[in-house]
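Peer 1: fold the following.
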Amino acid sequence: MRRGMTLGVRAACFDDQGRIFLVRHTYVSGWHMPGGGVERGETGLQALHKEIREEGNLVAVSVPELVHVYFNNRTSDRDHVLFYRLNVRQTALKAADREIAESGFFQLDALPNETTSATRRRLADLSGHAPPDDYW
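Peer 2: Okay, the predicted model is just below:
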């Protein structure tokens, strides 16, 4: 028996002031870009739009740009992440719930101290300060 590959999405979501949207989950430490798994029968873009809506009440105001596909070997030996960049608008503030403890928009030079190293690496990739790595 063989197990299939798992696939997820993460998104660098920027508002009209150039701030990035981050979330702090209830079940894992640190601040992350919104994202989640691509479900059976769902496309990467469908998963992206679902996750940003669920995790931040965000809607896209630009066409999402696929930045890179990363191998997330910290999770398993078959997990990949589709990483998108897009501009968004928040339809309502996101209230804390069972999954999201906190969320908000942050200036790139004023990220929360607990922003994960993976999030910081992806932002360095986007800014051109580092070449994209193939590993999340």
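Peer 1: when you work out contacts or count neighbours from here on, use the C-alpha atoms and nothing else.
Peer 2: Noted.
Peer 1: what residues of the longest helix seen in the chain count as buried?
Peer 2: Longest helix in the chain by number of residues (criterion: DSSP state H): helix 44-56. Buried positions in helix 44-56, judged by neighbour count with 16 or more other CA atoms under 10 Å: Gly44, Leu45, Ala47, Leu48, His49, Lys50, Glu51, Ile52, Arg53, Glu55, Gly56.
Peer 1: this one as well, want them side by side:
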Amino acid sequence: MAVNEHEAKMAHPRMAAGALFFDADGRVLMVEPTYKDYWDIPGGYVETGESPLQAASREVREELGVTLALGRLLAVDWAPNAIEGDKVLYLFDGGQLAPEAVTGIRPQVGELKAVRFVHPHEIADRTIPRLARRILAAIEARAESAPIYLEHGQAPGDVAA
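Peer 2: Just a heads-up that it's a prediction; the model follows:
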């Protein structure tokens, strides 16, 4: 097989990275973007030369106006999109935020309408199904102290929606 043929078969996925932050009650920090009709978590696309962890840290800083330490990887999700193509999404553990960290949050003007802590049982009502599955799987992975691999927000073998 010629090199060009081999490269033509290789995936060139877009990568995105985000972080899960929690409050003392186990609620998850979610953001309401101005450009989406559903709630999301802090994060965004990985830029050229940037690692997923660096991207998540940068996006948190840009979106929330604070620098927060990110911990270990919670989940990797293979989630191709009909419009955007192949996508790999990384979720990192932002841990439990201290009250002073929460009061320091300054949502990015023009990009975020709101920032709110949401109970895990309310996540599916606020966002799209595969993101809700990804967040809930990452919460479980955090509790089990073991990262998880997902496809469309579900462990392989589960019924995809």
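Peer 1: quick one: TM-score?
Peer 2: Superposed pair, TM-score by TM-score structural alignment, normalised by the length of structure 1: 0.77. Supporting alignment: 134 aligned residues with a CA RMSD of 2.9 Å.
Peer 1: ok so, going back, in JSON lines: the buried residues of helix 44-56 of structure 1, plus distance to Asn72 of structure 1.
Peer 2: Formatted as JSON lines, those follow (distance: CA to CA, whole Å):
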{"residue": "Gly44", "distance to Asn72 of structure 1": "16"}
{"residue": "Leu45", "distance to Asn72 of structure 1": "19"}
{"residue": "Ala47", "distance to Asn72 of structure 1": "17"}
{"residue": "Leu48", "distance to Asn72 of structure 1": "17"}
{"residue": "His49", "distance to Asn72 of structure 1": "21"}
{"residue": "Lys50", "distance to Asn72 of structure 1": "21"}
{"residue": "Glu51", "distance to Asn72 of structure 1": "18"}
{"residue": "Ile52", "distance to Asn72 of structure 1": "20"}
{"residue": "Arg53", "distance to Asn72 of structure 1": "23"}
{"residue": "Glu55", "distance to Asn72 of structure 1": "21"}
{"residue": "Gly56", "distance to Asn72 of structure 1": "23"}
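Peer 1: Val28 of structure 1: which of those is nearest?
Peer 2: Closest approach to Val28 of structure 1 among these (CA to CA): Glu55, at 14.4 Å.
Peer 1: which position in structure 2 aligns with that closest one?
Peer 2: Mapped onto structure 2 by TM-score structural alignment, Glu55 of structure 1 lines up with Glu63.
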